[in-house]
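Enquirer: Provided below are the primary sequence and the corresponding predicted coordinates.
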Amino acid sequence: MVGSALGSAAGEAPVAAEEVKEKGPLDDDRPFKLGIIGCGSQAVFNLMPSALRIKGIEFTAVCDIIPRRAEQAQKLAGGKAKVFDDYKDLLKNADMDAVMIVTPLHLHRPMVEEALANKRHVFCEKTMAYSIEDCKAMLKASIAAGRKLQIGHHLRYHPLYEFAKRHYIDAGLLGKVNNIHCQWNRNGTWKKRPEPGDEKVDFKKWGYEQLDHVVNWRLYKKYSGGLMTELASHQLDVVNWFLDAVPEAVVGVGKIDNKDGRTIFDNVHLIYEYPDEVQVTYESITTNSFNPFGLQAYEMFQGIKGTLVMAHLSNYVGLFFLEPGAAEKDWMPLAHKTKFPNENVPFKQHREAIVLNGTPSPGSRTEKVAGIDIVDVVDIKAARMREGFTTYQIELMEFRTAVLDGNRPTCDGIVGLRSAIPALLGNEAMESEKKVKVTEDMYSLT
C-alpha cells in the first residue's frame, strides 16, 4: 500500500493488484498425468470431475473390472485415456505421474503396495485401509519406496473447516469443549442394482463371491467397514483435527435394520473418550434423515461458552451459537447471522447463529488451505465455497504439488492411519460389545 501511494505521488501509474500478487496453487498449470483404479460413483461423480477442473491435469489411464464403468471414466477423461481391466497392468504400463486408487476398502493395501513397488506416487481414497495392520503396511511401503501417499480425507481441505478450526476452536471462542456429537443419517437402503452386462464380469477372479458383492461391496463385512469407514471416518478425522488429539477408548452398539442379507451394521451408535475428558458421541442410521442443521451430516462441538456446528453438505457450512451468559466479542453483533425461530427454545442466543463465511475477525490474518487463500475459494456472501470449487479439487491440487515439488501433503499416510483407527475400532467395539482401548502400539510402525 505504501509503495503504491509513493508511486502515484511520483506520477507513475499504480500497479494493478493482480499483477503483483504472488502466484499460488490456483495459478499452477503444470502438466500432471493421472491414472485411476476404480471407476465407481466416487470416481466419476466427485474425484474425476474435480481433477479435470484443474489446469494441467489429465487422465491417461483408467481401470475397472466392470467395463461400463471404465468406459464411462474414459469418456469423462475426453476419450483419450487408455482402458485397463487389470490394475497390475495399469501400474506397470500406464504413462502417468501418479495413480488414484478409488476401490473397495479391502483392496486398498494390495493395490497401494503394488503401486509403490512400481515406483508410483499414490492418492488413496479414505478410509486408508481395511485394518490397522494394512494401514501400517501401506505407510511403511511408501516410506521404503520414497513415494508420496496421500489419503482422501477431503474435509481437511474445506476452507470453512480450516477457518473454523483457527478462528473458533483454536481461538478459544467455545471455551472448554467437553462434548462433541457427530451425525450422518440417511433414509435409504444404500443398495444398488446391477446393470445389464454386469453379469459378464469374472467376479470370482477378483475374490468376490457373487455379482451383488461387486456392486454392493459396502454392505458386506468381507470387503467393507460399512458406515464407520464410509461415513464416520470423515467426521472422526475432523474431530481428531479440531482437537489435535486421538481417542483413548470407544464403546458402541450396532444393528442391522435392512434385512436384505447385508452383514455390516446400518445403525450405529458410539461413544469415544478423548484426552482432557472430552466425550464424542457418533450416530449413523439408514432409516431416517432428519437433521436440524441441514442435510444428512454435521459435527457439533459444545463448549462452555458456545457451540460450533459444521455441516459440509448444507447451505450454511458453519454455525456458531453463543451460550447464554457468555460475553460477546466486539465483532459478533456485526457478524452475518441466521435465525432459528422456535418457541420451544427459551434462550435467544440459541435462536440465532453466527454464520461462518471465511471473513476473519478484526486484527486476525487470512488463513490458507493447502496454500490457497480461503477468501479466493469461499463466496463470502453465500457463506460457502465458490461455484466451481470443491474440496476434492483442492486436495488434488495439493497432491500435484506434493508429487512435483516433493512437499508433504496435509493428509498423508500418518494422518490417514490416525483417522482410520477410531473408525476401525468402532466396528470392533460394536461387534465385541465391549469397551475397546486405543493403545500406543497401534500407532507404532516398529
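Expert: Perfect, thanks for sending it. Numbering: from 1, shown residues only.
Enquirer: CA only for contacts and neighbour counts going forward, please
Expert: Noted.
Enquirer: mind listing what's buried in the helix ranked longest in the chain?
Expert: Using DSSP state H, we find that the single longest helix of the chain is helix 413-432. Using 16 or more other CA atoms under 10 Å as the test for burial, helix 413-432 gives 413-430.
Enquirer: same thing with stretch 43-63?
Expert: In stretch 43-63, counting by 16+ other CA under 10 Å, buried: 43-44, 47-52, 54, 57-63.
Enquirer: same question, stretch 65-73
Expert: Neighbour-count burial for stretch 65-73 [16+ other CA under 10 Å]: 65, 66, 67, 68, 69, 70, 71, 73.
Enquirer: again with stretch 36-43
Expert: So, applying 16+ other CA under 10 Å, buried residues of stretch 36-43: 36, 37, 38, 39, 40, 43.
Enquirer: wait, which of the residues you listed is closest to residue 80?
Expert: Comparing the buried residues of stretch 36-43 against residue 80 with CA to CA places residue 36 closest, at 13.4 Å.
Enquirer: does the closest one touch residue 63 like I think?
Expert: Yes - checked against CA atoms under 8 Å, the pair residue 36 and residue 63 is within contact range at 6.3 Å.
Enquirer: re earlier: which of the buried residues of stretch 36-43 fall within strands?
Expert: 36, 37 (DSSP state E).
Enquirer: among the buried residues of stretch 36-43, which two are most distant?
Expert: Longest span within these, CA to CA: 36 and 40, 10.6 Å.
Enquirer: joint contacts of these two?
Expert: residue 102 (CA atoms under 8 Å, 6 or more residues apart in numbering).
Enquirer: alright, now check it against this:
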Amino acid sequence: MSNKKHFSRRNFIGHSLIGMAGTAVLSGNPLAAFAGSTAPGKKYKLGVVGCGNRSKAIIGALNQVPDIEIAALCDIVQHKMPQRAELIKKGPKPRFYEHLDDMLKQDDLEAIAVITPPYLHKEHTIAALEAGKHVFCEKPMALTVADCNEMVRAVERTKKQLQIGTQRRHSPDYKVLVDAIRNQPVGKILYSDLNDYRGDWRVPAPDEYPPGVQYWRLNQKQSGGVIYEMGAHIIDVNNWIFDSEPVSVSSIQGVNDLALRKRDSADHGGVVVRYANGAVMNYGGVVYSYGPASPDTFFCVNGTLQFGGGQLSIHYGFPPGVPGHHGAPPKPEIRPLPRGGGVVEEMAYFAEVVAGKKKAYPDGPIGRQTVQICEGAFRSSQERKEIDISELG
C-alpha cells in the first residue's frame, strides 16, 4: 500500500459498481413492520467499511446483536483491520479488504455499515446499495443536500434499505424526552436551546494515518466541522421533537485550533433555525469546554423541559391572562432517565431491517433534513446572511 500524498480514503472504492439498476422504494410508516420472510435463527452477514475510532462503538454494539455477524472489514490503513477484528466476539474471523469494490463482491454479505468520513458517505452508500446490500450509514448522512438526494434516489432504484446512524432516535432516554413533550400538558413547542459544549475534539494516535494522509476532521470539506460532527445528533433530535420542516437558518462559525494544527474545519459555532410551524432552534457547539455540560432546554407554551445530567425536569406554568386556565399549574416533575446511548438499540433495529421485518429508521429523508440545517448553517457562516432551506434543493 502506497504512502504517497495522493493516497486517500477515496481509494476504498472503484468505479465498476456505478450504474447497477433497481426500482422503487417501499413506503409507509418507518417504524412499522412490513412483509418479509426470514429463516429462523438466520445470521445475517455484514461488512464494515471504515475501521477508524467510531467503528469500535459499532463493533461493540454488534457483539450484542445475535442476528448479525461481521464477516468483512475494509480500510485503506491495513493495520486497523486486525485491530478491529480482535474486538469482534462472535462468528468466524472476518475477511480483510483494502478496497470497497472488492468487499462488495462478497456475495454472502447482506448489509454494509458505512463508517467512513462524512465526505465519502454518498459514494460508499450508493455503491453498496447498487451492489444489492442494505446500508447502515453513520451520521451525518452526507455533507450536502444534493448528495443526500442522490442517496435517496439510489434507495428508490435498488429497493434496498438505508438507515442513518443518529442513534438517539433509538435511545431510551431521548424517548422519555419526546414522550413528555408529546403527551404532558406543556403545550405547543416554541423554542429550544441546545448545545454540545465538550472538550473532546480527538487528536489522532500516531499510528492512525500513514504519512501524507491528512486527518479528515481537520478539513472542512471532508468533515463539515463541529456543526456536522457533533451537532448532527441533537439537531436530529430537535427535528424529531419539532415535527416540522426547517425553513431558514443563520450561523456564525469559526476556527480556534489550540490543539490541532493546519486545520480549516470549524471548531465552534452557533446556529439559529426557524421551522415551518414557527418554532425556533438555537444550537451552540464548541470543542473547548472543560466544565459540566449545560442541559438542553425546550420551551413550550405551558411548560419548560430540561434534559441532561441523567434526569428530565418539567416545570409547568400558564401564560398570564390566557382564558381557560384556572387554578395552579401541575407541580414540577423530575424524572430519572434510563441509561443507554442508543447504539446497541439502533444496531438491533438495523438487524430487523436486514431481516425484512422493519423499514429503516431514521431513513434517508430524515437524515437529509439534518443536512439541510448543517449545510445551510455553513453557507450562512460563509456568506454572512440567512439561508433559505429551499435554496439547497
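Expert: Arrived safely. Everything quoted here is computed from the prediction, not taken from an experiment.
Enquirer: show me what stretch 257-270 of structure 2 is in contact with.
Expert: 203, 217-221, 223-227, 251-256, 282-287.
Enquirer: now stretch 180-188 of structure 1, how far from the chain's geometric center?
Expert: 16 Å (CA atoms, centre = their mean, to the nearest Å).
Enquirer: and that stretch, how far apart are its ends?
Expert: Stretch 180-188 of structure 1 has an end-to-end distance of 26 Å (CA to CA, to the nearest Å).
Enquirer: residues touching residue 31 of structure 1, list them.
Expert: So, once contact is read as CA under 8 Å, 6+ apart, residue 31 of structure 1 ends up touching 55, 56, 57, 58.
Enquirer: of the residues you listed, which belong to strands?
Expert: Per DSSP E, the contacts of residue 31 of structure 1 map to strands at 57, 58.
Enquirer: can you map out the strands along the stretch 51-200 of structure 2?
Expert: Using DSSP state E, counting those that start in this stretch, the strands of the stretch 51-200 of structure 2 run over 68-74, 95-97, 111-114, 134-138, 162-165, 189-197.
Enquirer: corresponding residue for residue 390 of structure 2 in structure 1?
Expert: Counting by TM-score structural alignment, residue 390 of structure 2 lines up with residue 439 in structure 1.
Enquirer: residue in structure 1 matching residue 338 of structure 2?
Expert: With TM-score structural alignment as the criterion, residue 338 of structure 2 pairs with residue 384.
Enquirer: pretty sure that match contacts residue 378?
Expert: Yes - contact criterion CA under 8 Å: residue 384 of structure 1 and residue 378 qualify, at 5.7 Å.
Enquirer: any shared contact partners between these two?
Expert: 160, 357.
Enquirer: and residue 425 of structure 1? What does it align with in structure 2?
Expert: Per TM-score structural alignment, residue 425 of structure 1 is aligned with residue 376.
Enquirer: neighbours of residue 196 of structure 2, how many?
Expert: 22 (other CA atoms under 10 Å).
Enquirer: which ones are touching it?
Expert: 230, 231, 284, 285, 286, 287, 293 are the contacts of residue 196 of structure 2 under CA under 8 Å, 6+ apart.
Enquirer: roughly how far does it sit from residue 227 of structure 2?
Expert: Distance from residue 196 of structure 2 to residue 227 of structure 2, by CA to CA: 9 Å.
Enquirer: what touches both of those two?
Expert: Joint contacts of residue 196 of structure 2 and residue 227 (CA under 8 Å, 6+ apart) are residue 285.
Enquirer: isn't residue 95 of structure 2 right up against residue 72?
Expert: Yes - if you go by CA under 8 Å, residue 95 of structure 2 and residue 72 touch, sitting 4.6 Å apart.
Enquirer: with structure 2 superposed, average distance for the helix or strand that contains residue 272 of structure 1?
Expert: Using DSSP states H and E, residue 272 of structure 1 maps to strand 267-274. Once fitted to structure 2, strand 267-274 of structure 1 is off its aligned match by 1.1 Å on average (mean CA distance after the TM-score superposition for structure 1).
Enquirer: that concludes my questions; thank you for your assistance.
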